[in-house]
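*Asks:* Give me coordinates for this.
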Amino acid sequence: MRTPLWPPVNPALGFVAPALLLIALFFVLPVAAGLVLSFTDFDIYALGDLDRLRWIGFDNYRRLWNDPLVGRALGNTLYFTLVGGPLSVLCSLGAALLMTRPGLPGAAVWRTALFLPVVTSLVAVAVVWRYLYHPLYGALNHLMAWTGFEPIDWLGDARTGMPAILLLAVWKNFGFNMVIFIAGLQSIPARLYEAAALDGAGRWAQFRHVTLPMLAPTLAFVAIVTLIGHLQVFAEPYVMTQGGPADATLTVALLMYREGFRWWKLGYASALALMLFALILIGTGLQTWLRRRGARS
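*Replies:* Here you go, the predicted model:
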């Protein structure tokens, strides 16, 4: 028998090769290009003449460390994530528990209605909510005036700008997590609840000792997805406030957009993108570590 010139190729490689090629082309290559650009002063002048491109080392990262605007954007992003993330998860879990209650009339209709904001255009929703928050004509201030409260400039006040955007984000996104929680709740065997009821466990005890432990993998997935989404918040402040007032709603992603596509400081914007990537990586890794530690204990 002749010895083959080439070693045999695993047929499975042919099936995954297109997906791997797309991942390399649209994920690995842009990330690598962004990493390289973060060590340069790439700007609009370098677009016209590459001879103007200079290698500046860690200067962009030193600027990140010393730029107070970056600290403000990072603080706003962490506030949005640490407050809005748990609030979104809790609302999603509460809605899922209500939607899976036996004998709930019109459960399918309610699930559809609660999921509709997820499939609605975020820009359209943000524009509508901006009018709801209007200090003179907004429905929210009309409701407050009817109940005896003074109207509030929700998006024009630095104290209420971020909470107003946070409320919109929770309303817009919690339906997606609700559907995931419903799937997780429906996968819990009914016999576990029957056994707990026979042992005298009430609803709270069943939720604490049956629902939460069985729902832990789903909860971990929802928490990680919510963390990643909230750290990348961009469209809501961009459409509703443009980062104002006084940068009170400026986020890291919005600042990255400003630097890269308004001022054409693409090297500095790439450094911001790498900082956000590292932040997401650290947050995801921390949640995964806490989940595994909890599972072992």
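
*Asks:* drop to CA atoms for contacts and neighbour counts, all remaining ones
*Replies:* Will do.

*Asks:* Remind me which helix or strand the most centrally placed residue in the chain belongs to.
*Replies:* Note on the chain: the residue nearest the mean C-alpha position is residue 229, at 1.0 Å, using C-alpha atoms, centre = their mean. Per DSSP states H and E, residue 229 falls inside helix 216-231.

*Asks:* which helices and strands sit right next to that helix?
*Replies:* Judged by 3 or more C-alpha pairs under 8 Å, 6 or more residues apart in numbering; DSSP states H and E, helix 216-231 is in contact with helix 68-99, helix 161-186, helix 266-296.

*Asks:* do you know which of those lies nearest residue 17?
*Replies:* Among the helices and strands packed on helix 216-231, helix 266-296 comes nearest to residue 17, with 26.1 Å by C-alpha to C-alpha.

*Asks:* now for the closest one, which elements pack on it?
*Replies:* In terms of contacts (3+ C-alpha pairs under 8 Å, 6+ apart), helix 266-296 is packed against helix 29-37, helix 59-66, helix 216-231, helix 252-257.

*Asks:* Dump those into CSV; add distance to residue 96 as well.
*Replies:* Formatted as CSV, the helices and strands packed on helix 266-296 follow (distance: least, C-alpha to C-alpha, whole Å):
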stretch, distance to residue 96
helix 29-37, 37
helix 59-66, 41
helix 216-231, 12
helix 252-257, 31
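
*Asks:* Return the most buried member of the ones you listed.
*Replies:* The highest mean neighbour count among those, using mean count of other C-alpha atoms under 10 Å, belongs to helix 252-257: a mean of 23.

*Asks:* Name the surrounding residues that touch it.
*Replies:* Contacts with helix 252-257, where a contact means C-alpha atoms under 8 Å, 6 or more residues apart in numbering, come from 70, 73-74, 77, 232-234, 237-238, 243, 269-270, 272-273, 276.

*Asks:* farthest-separated two in those?
*Replies:* 237 and 270 (20.5 Å).

*Asks:* For the two, indicate the residue with more neighbours.
*Replies:* residue 270 (26 against 23; other C-alpha atoms under 10 Å).

*Asks:* Pull the number of nearby residues for residue 112.
*Replies:* Residue 112: 12 neighbours (other C-alpha under 10 Å).

*Asks:* can you state the direction angle for the host helix or strand of it and helix 161-186?
*Replies:* Using DSSP H and E, residue 112 maps to helix 107-119. Computed by axes from the mean of the first three to the mean of the last three C-alpha atoms, to 10 degrees, the angle separating helix 107-119 from helix 161-186 equals 140 degrees.

*Asks:* Find the nearest non-adjacent residue to residue 130, please.
*Replies:* Nearest non-adjacent residue to residue 130, counting by C-alpha to C-alpha, 6 or more residues apart in numbering: residue 240, 5.9 Å away.

*Asks:* Please give the structure of this sequence too, so both can be compared:
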Amino acid sequence: MSSTLDVSSRARSHDEAPRGAGQPVPRARRKKKDSGRYVAYLFLAPWFIGLLLITAGPIAASAYLAFTDYSLIGSPEWTGLDNFRRMFDDPRFYQSLKVTFIYVGVSVPLQLAFALFLAMILDRGLRGLALYRSIYYLPSLIGGSVAIAILWRQIFGAEGLLNGVLRFLGADNPPGWVSDPSYALGTLIILNVWTFGAPMVIFLAGLRQIPTMYYEAASLDGAGKVRQFLKVTLPLLSPIIFFNLVLQIIHAFQSFTQAFIVSGGTGGPADSTLFYTLYLYQRGFGNFDMGYASALAWVLLLIVGGLTAVNFIASKYWVFYGD
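*Replies:* Predicted coordinates:
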């Protein structure tokens, strides 16, 4: 009798156990799962190949070449830190740094200020806002192109459109803006300010997220438009300003096409438009000194990374996140 009860209880416990518990996964199910994983790897393969061949590979090669003497013809010869020591005795290296820092330090604040100004105008709800937004965004799309750089050189040339207008207005002997060391860099700064479309669209999106009740409360407290801008708009828009500031600084340090086309690839006149990237290009592909050019590239990376880190550290003193 007891043995019959034991058998029946074991049978009930076996029936109540989760189906498949303690049992091996069927081979067909494992095979299907593995095939799904392989399909995922197959779709990811182009991205991994691009990462290795286009990004990680060149970065590693550049890091190695920065410590070598390489002329693109023979084999690289290890020289240690010689390329970095050469920078301390290279006057054009310091000139390129000077020109680039002036370009970034002047053009980026002006560009962001102009972009914010236009964003506030468009935020008033003008008719055809989508059309205006598209038109103002267009310079950001074409501003870095070769065609615009050639057009800029024609406008600011000695016989260009600007001087034609100035002569029509009665000006005598206007300068050749792109051929005068005193004005050449200024024309490129104006070109960068003109490409304000991308930060303007981001500013406009940020302005749309500020609740109107803050402006109504400030108005009831007697704050005018200027005070509302300083005490309401800027603090609440500070994360967007910080975002645009970091992006535009990085973008400005990478500027190359404008200076190359306007100066004919020389950085002239008198190295007044010798951007850091242009000097790097001259050393690498003009003098075939690829080892020194790679060292210059890594110094630029350190400069941009350092400035970005400083911006993030300083942001805690002026960026308001609402917490």
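
*Asks:* care to give me the TM-score?
*Replies:* After superposition, the two chains reach a TM-score (TM-score structural alignment, normalised by the length of structure 1) of 0.88; 284 aligned residues with a C-alpha RMSD of 2.5 Å.

*Asks:* quick one: what's aligned to the residue nearest to the centre of structure 1 in structure 2?
*Replies:* Structural correspondence for residue 229 of structure 1 with respect to structure 2 (TM-score structural alignment): residue 251.

*Asks:* Contacts only, for residue 241 of structure 2.
*Replies:* Residues counted as contacts of residue 241 of structure 2 (C-alpha under 8 Å, 6+ apart) are 112, 203.

*Asks:* gap between the equivalent of it over in structure 1 and residue 177 of structure 1?
*Replies:* Aligned by TM-score structural alignment, residue 241 of structure 2 pairs with residue 219 of structure 1. Distance, residue 219 of structure 1 to residue 177 of structure 1, using C-alpha to C-alpha, to the nearest Å: 9 Å.

*Asks:* picking that back up, check the fit of the helix holding residue 229 of structure 1 onto structure 2 and give the mean distance.
*Replies:* Following the fit onto structure 2, the mean deviation recorded for helix 216-231 of structure 1 is 0.6 Å by mean C-alpha distance after the TM-score superposition for structure 1.

*Asks:* helix or strand right after that helix?
*Replies:* Tracing the chain C-terminally past helix 216-231 of structure 1 and defining elements by DSSP H and E, one meets helix 235-240 next.

*Asks:* Going by neighbour count, list what's buried in that next one.
*Replies:* Using 16 or more other C-alpha atoms under 10 Å as the test for burial, helix 235-240 of structure 1 gives 236-240.

*Asks:* Pick out whichever of those residues sits closest to residue 290 of structure 1.
*Replies:* Looking across the buried residues of helix 235-240 of structure 1 and measuring by C-alpha to C-alpha, the closest to residue 290 of structure 1 is residue 236, at 30.0 Å.

*Asks:* who touches the residue mapped onto residue 124 of structure 2 from structure 1 in this structure?
*Replies:* Counting by TM-score structural alignment, residue 124 of structure 2 lines up with residue 101 in structure 1. Neighbour list for residue 101 of structure 1: empty [criterion: C-alpha under 8 Å, 6+ apart].

*Asks:* next one: residue 34 of structure 1
*Replies:* The neighbourhood of residue 34 of structure 1, defined by C-alpha under 8 Å, 6+ apart, consists of 270-271, 273-274.

*Asks:* let's go with 6 Å and repeat that
*Replies:* residue 270 (C-alpha atoms under 6 Å, 6 or more residues apart in numbering).

*Asks:* Once aligned, what mean separation remains between the helix holding residue 112 of structure 1 and structure 2?
*Replies:* Following superposition, helix 107-119 of structure 1 is found to deviate from structure 2 by 2.0 Å on average (mean C-alpha distance after the TM-score superposition for structure 1).

*Asks:* OK, contacts around whichever residue in structure 1 pairs up with residue 169 of structure 2?
*Replies:* Counting by TM-score structural alignment, residue 169 of structure 2 lines up with residue 147 in structure 1. Shown in contact with residue 147 of structure 1 (C-alpha under 6 Å, 6+ apart): no residues.

*Asks:* Using TSV, lay out the helices and strands packed on helix 216-231 of structure 1 together with distance to residue 200 of structure 1.
*Replies:* Below are these laid out as TSV (distance: least, C-alpha to C-alpha, whole Å):
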stretch	distance to residue 200 of structure 1
helix 68-99	21
helix 161-186	21
helix 266-296	26
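
*Asks:* Against which helices or strands is the helix holding residue 112 of structure 1 packed?
*Replies:* Packing partners of helix 107-119 of structure 1 (3 or more C-alpha pairs under 6 Å, 6 or more residues apart in numbering; DSSP states H and E): helix 161-186.

*Asks:* one more time with 8 Å, if that's ok
*Replies:* helix 68-99, helix 161-186.

*Asks:* Select, out of these, the one closest to residue 203 of structure 1.
*Replies:* Comparing these under C-alpha to C-alpha, the one sitting nearest is helix 68-99, at 11.7 Å.

*Asks:* Check which residues of the closest one are buried.
*Replies:* For helix 68-99 of structure 1, the buried set under the neighbour-count rule, 16+ other C-alpha under 10 Å, comprises 70, 72-81, 84-85, 87-89, 91-93, 95-97, 99.

*Asks:* can you check stretch 9-29 of structure 2 too?
*Replies:* Buried residues in stretch 9-29 of structure 2, counted by 16+ other C-alpha under 10 Å: none are found.

*Asks:* Need the distance between the two termini of that stretch.
*Replies:* From its first residue to its last, stretch 9-29 of structure 2 covers 32 Å (C-alpha to C-alpha).

*Asks:* So residue 199 of structure 2 sits against residue 113, correct?
*Replies:* No. The pair residue 199 of structure 2 / residue 113 is not scored as a contact, 9.8 Å apart, by C-alpha atoms under 8 Å.
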